[in-house]
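Asks: Generate coordinates for the sequence data below:
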Amino acid sequence: MSARAVRLVAPACLIVLTLAVAPPALAQERPQLLPTRDVSVTYRVTGARAQGGMPQMTLSWLAARQAMRMDMGGMGWLVADHRAQRGFMVMEQMRMVMDVPMEQALALPTRASFRRTGQDRVAGLPCTVWNFQDGADRGTACVTADGVTLRAQGTSGGESGSMEATRVTYAAQDPARFQRPQGYQALQMPQGMPPGMLQGIPGMPRR
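Replies: Prediction:
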């Protein structure tokens, strides 16, 4: 599988996690960005990532393990283990699995700042609107009190994009869905993959 193909398979998967790992400035107010309870959120994606073949995605969080699963329709699924700082991507049709080190998956933001700007409702749920900025990258996100990002949009590297929740389901997640599948062929990550190749849609803070 080529590096370009991998970018098309999983370009939008870590938007929420990318925001969540941004270390705050000292004494800076910032949103709760890791969900505090199990939840599954379906997003509508716009911008370059949607044009790449992913107009919709579903993120599920297993709060006790701080693990996230992204389902990409017929393209497969990806799990990011925030606590263990590692992940893997599964290509169902090919029955292949590829390890994705977190430091490769995320170009972690180090100077992102947040500013509360108001309140809104998305997918029937109340959320707080935050502006964020990391160097030239900037945008807004609407986040619930329990850490669910319902909407995010912004510009990064000359590209703009957004994601917005269309359905939010609070329910216990099956831990088995976050496990590496057995009996799948291991696939090596393509050489030359730049840091942050799985970072979220344009506009999310990055280093």
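
Asks: use CA for all of it now, contacts and neighbours both
Replies: Fine.

Asks: Stretch 118-134 spans what distance, first to last residue?
Replies: Stretch 118-134 stretches 20 Å from its first residue to its last (C-alpha to C-alpha, to the nearest Å).

Asks: for comparison, sequence B:
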Amino acid sequence: MTSRFLPIFRRGYEAGARRRAGAGLLLLAMSTAPGFAATPRLLPDRDASAIYQVSQPGKPEQTWRIRFDAAAGLVRATSLSGTPMPMTALLDLHSGRAQLVLPQMHALVNVPGLSGAMGQVMAMRGAHFTPLGTATIAGYRCTRYLVLRRNASGTACLTPDGFALAASGSDPHGRVSVQALSLHIGPQPAGDFEPPMGYSEVTLPPQMLASLLGQ
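Replies: Predicted coordinates for the structure are as follows:
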């Protein structure tokens, strides 16, 4: 990574230090919306591409294109709007491996802390789900749930095959809402889930990652 990018990361670190550590990781974990609830499925059982809108109070709305490889448990999340810079997140939901692809910096940023955040969200230990009825979102029917757990609460609308079409929740870190704008079920290009060749791998503190994600 060339020296002209160092001031960007320095400013990002200073800004992120003033925010709650891990807020950006929580947002990214919730952007992989299938893991938000323990019922009826943890993960989608079919390949798909979806566009999600992510909202937080006082923050610009973000839009992400999410692609799922169901058999391999892989997710590709590409920012479309609302983030400080374009980026793509590559997630392995089985191993917890996570990387951010930053084209402008020709960098591949390892996110070691995301596996733990993903595990907590996906496990939802101690959560209680109360059905609230059904809804149609992005052209698909889903069951709405009230989700309660210690120090956190929210709602989720889940399809029987593991897609979360909407999720909203709050905890001591703040509040975040995610809603699907579109969902297209079908095979996805396998190469899209691989990191690009020739990028430099770096690891950043959670505060910097939060700043990159606009948290």
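
Asks: What would you report as the TM-score here?
Replies: With the length set by TM-score structural alignment, normalised by the length of structure 1, the two chains reach a TM-score of 0.77; 188 aligned residues with a C-alpha RMSD of 3.1 Å.

Asks: so is the spatially most distant residue from the centre of structure 1 in a helix, a strand, or just coil?
Replies: Within structure 1, the residue lying farthest from the chain centre (C-alpha atoms, centre = their mean) is Gly183, at 26.7 Å. Assigned with DSSP: H, G, I helix; E, B strand; the rest coil, Gly183 of structure 1 falls in the coil class.

Asks: That one corresponds to which position in structure 2?
Replies: Here Gly183 of structure 1 is matched to Gly198 in structure 2, going by TM-score structural alignment.

Asks: Can you tell me the SS state at the aligned partner of Gln85 of structure 1 in structure 2?
Replies: Using TM-score structural alignment as the criterion, the counterpart of Gln85 of structure 1 in structure 2 is Gly96. For Gly96 of structure 2, the assignment made with three-state DSSP gives coil.

Asks: Which strands and helices lie in contact with the longest helix belonging to structure 2?
Replies: Criterion DSSP state H: the longest helix present in structure 2 is helix 6-17. When contacts are defined as 3 or more C-alpha pairs under 8 Å, 6 or more residues apart in numbering; DSSP states H and E, helix 6-17 of structure 2 packs onto helix 206-212.

Asks: What helices and strands are in contact with the helix it packs on?
Replies: Using 3+ C-alpha pairs under 8 Å, 6+ apart, helix 206-212 of structure 2 is in contact with helix 6-17, helix 23-31.

Asks: Which of these sits closest to Gln207 of structure 2?
Replies: Taking C-alpha to C-alpha, helix 6-17 is the member of those nearest to Gln207 of structure 2, at 4.3 Å.

Asks: corresponding residues in structure 1 for the lengthiest strand in structure 2?
Replies: The longest strand of structure 2 (DSSP state E) is strand 174-185. Mapped onto structure 1 using TM-score structural alignment, strand 174-185 of structure 2 covers residues 159-170.

Asks: What residues does the closest residue to Asp171 of structure 2 other than its chain neighbours make contact with?
Replies: In space, and not counting its chain neighbours, Asp171 of structure 2 is closest to Ala152: 4.4 Å by C-alpha to C-alpha, 6 or more residues apart in numbering. By C-alpha atoms under 8 Å, 6 or more residues apart in numbering, the contact list for Ala152 of structure 2 reads Gly169, Ser170, Asp171, Pro172.

Asks: now swap in Phe163 of structure 2 and tell me
Replies: Contacts of Phe163 of structure 2 (C-alpha under 8 Å, 6+ apart): Ala33, Pro34, Leu43, Pro44.

Asks: cool, Glu164 of structure 1 as well?
Replies: Tyr43, Arg44, Val45, Val122, Leu150, Arg151, Ala152.

Asks: can you count the residues close to the residue nearest to it when sequence neighbours are not counted?
Replies: The shortest distance from Glu164 of structure 1 to any non-neighbouring residue, by C-alpha to C-alpha, 6+ apart, is to Arg151 (4.3 Å). Residues within reach of Arg151 of structure 1, counting by other C-alpha atoms under 10 Å, total 24.

Asks: ok, Arg151 of structure 1 to Gln185 of structure 1 distance?
Replies: Between Arg151 of structure 1 and Gln185 of structure 1 the distance, using C-alpha to C-alpha, works out to 36 Å.
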